[in-house]
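1. Need coordinates for the below:
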Amino acid sequence: MKRATFQLLACIATCITVINGQQTRPSITFAVSTVKPSQSQGWRLQPTLNGYTAMGVSLFQMIQEAYGIYQPDRLSGGPAWIDASKFDLEAKMEDADVSVYRGLTLEQRHQMLQALLADRFKLVVHHELKEFPAYALVVAKSGPKLHAATLEQTTPDGDIKGITGLVTQSQRGLLAVQGFSMEGLASLLSGYGDVGRKVVDKTGLKGRYDFTLRWAPNDRAITASDASGPSIFTAIQEDLGLKLEPSRTMLDTIVVDHAEKPTEN
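-> Prediction:
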């Protein structure tokens, strides 16, 4: 009965009720959470199989992760230290509840991190829609050059990275995927500095596909070996039969109304 009750809570974790402009917290929370000032020279922020781990990150970066908004100009407000002070963070589920956590969607996990920031940083935010330059991902005149994925290669929606498909290789100038949707590709491209804008899927393609994309990154020194490599825009058209067209779109932005530095654990 206890397990059934917890699973029911997992199903309703995405239901957020807005009352007087404030959001209620999700029903599921992390069993253990630690936040402390960081002396690290580098930084890391990533989901784990049972929560989140972060080292040397700012509250600005944690808010980006918690709300899935990674373009800096879509986050504003807050105290002066929001992007200057660095913290280490660990958030974990109880061992007995890890299997339930893995079944949550990316949005449910984001809501748990939002609740943690509200609790530890006294974070209060509100949303505003603003228009931004974007790219529309469309089918090129030559037609798509995509290979349909087999059923065995696809992965269910709501995996730990929130991408509708499996990334088999990801590094500078190389992306290889299996069972990927066009919505997933647009989402992934939106986070690439070589693209630099939000990408919206306008291909009309509803299947899942396997493909490899290679390009010459535009923000590093080009060596003789990759001087002839295509830009990511050219590679998308030549390798995938798709195209990025300049567009504009309304995007959600986060405005920080209040935040406090957390007390040490």
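2. going forward, measure contacts between C-alpha atoms and count neighbours the same way
-> OK.
3. Test my guess that Tyr70 contacts Gly191.
-> Yes. Counting by Cα atoms under 8 Å, Tyr70 touches Gly191, with 7.1 Å between them.
4. any chance you could map the helices in the stretch 151-265 of the chain?
-> Using DSSP state H, counting those that start in this stretch, the helices found in the stretch 151-265 of the chain span residues 182-190, 232-240.
5. Please give the centre-to-centre distance between the first one and its chain.
-> Pointing back at helix 182-190 there. Offset of helix 182-190 from its chain centre (Cα atoms, centre = their mean, to the nearest Å): 11 Å.
6. now what about that helix, what contacts it?
-> Contact with helix 182-190 is made by 137, 163-165, 195-201, 203, 205-208, as judged by Cα atoms under 8 Å, 6 or more residues apart in numbering.
7. filter those residues to the buried ones?
-> Among the contacts of helix 182-190, those that count as buried by neighbour count (16 or more other Cα atoms under 10 Å) are Leu137, Ile163, Thr164, Gly165, Val195, Arg197, Lys198, Val199, Val200, Asp201, Thr203, Arg208.
8. which of these lies closest to Val125?
-> Closest approach to Val125 among the buried ones among the contacts of helix 182-190 (Cα to Cα): Lys198, at 21.9 Å.
9. doesn't Leu137 make contact with that closest one?
-> No. Shown here, Lys198 and Leu137 do not form a contact pair, counting by Cα under 8 Å, at 10.1 Å.
10. structure for this one too, so we can compare:
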Amino acid sequence: MRIASRSVLVPLLGGILCFFMGTSAVSQVNNAVDDAKSLKFDVVSIRLSSASPKEQHLYITPDGYEAIGFPIETTLLVAYADAPFFKHLEELKGVPSWGGSERYDIRAKLAAADVAAWHNLNQNIFRTAPVLQHMLQQVLAERCNLRIHGVETKVDGLALHIGAKSPALVEDSTVPAGGAGSQLLDGARFVYTKQNDDQTWTFYNTSMSVLANWLTVSSKYQVEDRTGLQGRYRFVLRRLAEQPAEGDSTTQVDAPMPWDLHAVGLKVDREKMPSKIWIIDSIERPSSN
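-> So this is what the prediction gives:
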């Protein structure tokens, strides 16, 4: 069941990452879930997909939500798991084989009168979006007769801290000239460079919470910001070599954190992070439109 799901889901993640790393991603100010009670999708279309790989995408749109060419399992994860959803594949249990293998096109739109309120929420697929989750949970209950329950648990994670004997970070909110690089959340940007085998990411106007979000996407575990730093920073991250180099103490093999954080005054500590396992009690194929 899980193998079938991953055979569909994993190849699509590269496209999502390209969207996140290479396009304008808006920031998210998550209001209380109660704000979702006044919002509901006005039109929801769920159909078996014939989308080509180039057409497959997963977006929070200006007026709703689209998951084109993805299995229902993906929308289940978006609706219930913390973001980014693909870090929590093992925390969703009881998905039937069809839920992980059959691909669907889901298009959910709000009424025109609700679009302004939706836009003001500034939700992003790479940060947990309680309002979107509440609305998707309603859709899954109505269209798939979903019955699901959660069990509190703890999972391996990384806590981002200030390094004990590392260079001090200096606040710097400048951005690259001419809008160079790629946009991250909250107005942050990064510029990627590669020279021979040396890969570096230069971050501009970047908060620790945005950095933790980026590290989560690009590393093995969920990363939480525990630095207490509230400013914006400019710094350069170097990717650690995959194989140990003689005399290089920063090299790691199969490192859970593949970036040289020490050089920018940071470190991560392995910790158990609170999470939730979601167990599907019953679910049916989506009802016809």
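11. Quick check: TM-score for this pair?
-> Once superposed, chain against chain, the TM-score is 0.71 (TM-score structural alignment, normalised by the length of the first structure); 226 aligned residues with a Cα RMSD of 3.4 Å.
12. quick one on the thing from earlier: now for the helices of the stretch 151-265 of the first structure, which one comes closest to Thr14 of the first structure?
-> helix 182-190 (20.6 Å).
13. The closest one aligns to what range in the second structure?
-> Aligned by TM-score structural alignment, helix 182-190 of the first structure falls on residues 208-216 of the second structure.
14. buried ones in that stretch?
-> By neighbour count on 16+ other Cα under 10 Å, the buried set for stretch 208-216 of the second structure is Met208, Ser209, Val210, Leu211, Ala212, Asn213, Trp214, Leu215, Thr216.
15. Kindly report the same for stretch 23-37 of the first structure.
-> The neighbour-count check on stretch 23-37 of the first structure (16+ other Cα under 10 Å) flags Arg25, Pro26, Ser27, Ile28, Thr29, Phe30, Ser33, Thr34, Val35, Lys36, Pro37 as buried.
16. Give me the distance between the two termini of that stretch.
-> 27 Å (Cα to Cα, to the nearest Å).
17. which helices and strands does the helix or strand hosting Phe6 of the first structure pack with?
-> Element membership for Phe6 of the first structure (DSSP states H and E) is helix 2-11. If contacts are counted by 3 or more Cα pairs under 8 Å, 6 or more residues apart in numbering; DSSP states H and E, helix 2-11 of the first structure sits against helix 98-102.
18. Now do the following helix or strand past the helix it packs on against helix 2-11, angle only.
-> Once the chain leaves helix 98-102 of the first structure, the next helix or strand it forms, by DSSP H and E, is helix 106-120. Relative orientation of helix 106-120 of the first structure versus helix 2-11 (axes from the mean of the first three to the mean of the last three Cα atoms, to 10 degrees): 90 degrees.
19. Could you save the helices of the stretch 151-265 of the first structure as JSON lines and add columns showing distance to Val255 of the first structure?
-> Output for the helices of the stretch 151-265 of the first structure, formatted as JSON lines (distance: least, Cα to Cα, whole Å):
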{"stretch": "helix 182-190", "distance to Val255 of the first structure": "21"}
{"stretch": "helix 232-240", "distance to Val255 of the first structure": "32"}
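20. and of those, who's closest to Gln108 of the first structure?
-> Comparing those by Cα to Cα, helix 182-190 comes nearest, at 17.9 Å.
21. quick one on the thing from earlier: and the match of helix 182-190 of the first structure, how far from the first structure on average?
-> When the first structure is overlaid, stretch 208-216 of the second structure sits 2.7 Å from its aligned residues on average, using mean Cα distance after the TM-score superposition for the first structure.
22. what residue of the second structure matches up with Pro72 of the first structure?
-> Following TM-score structural alignment, the counterpart assigned to Pro72 of the first structure within the second structure is Leu89.
23. Asp97 of the first structure now?
-> When the second structure is aligned by TM-score structural alignment, the residue opposite Asp97 of the first structure is Asp114.
24. Aligned to Ala31 of the first structure, what sits in the second structure?
-> Aligning on TM-score structural alignment places Ala31 of the first structure opposite Asp42 in the second structure.
25. for its match, what are its contacts?
-> The contact partners of Asp42 of the second structure, by Cα under 8 Å, 6+ apart, come to Ala108, Lys109, Leu110, Ala111.
26. Asp63 of the second structure versus the closest residue to the last one other than its chain neighbours, what's the distance?
-> Excluding its sequence neighbours, the residue lying closest to Ala111 of the second structure (Cα to Cα, 6 or more residues apart in numbering) is Asp42, at 5.2 Å. If you measure Asp42 of the second structure against Asp63 of the second structure using Cα to Cα, the figure is 10 Å.
27. which residues do the two both contact?
-> Residues touching both Asp42 of the second structure and Asp63 (Cα under 8 Å, 6+ apart) are Lys109, Leu110.
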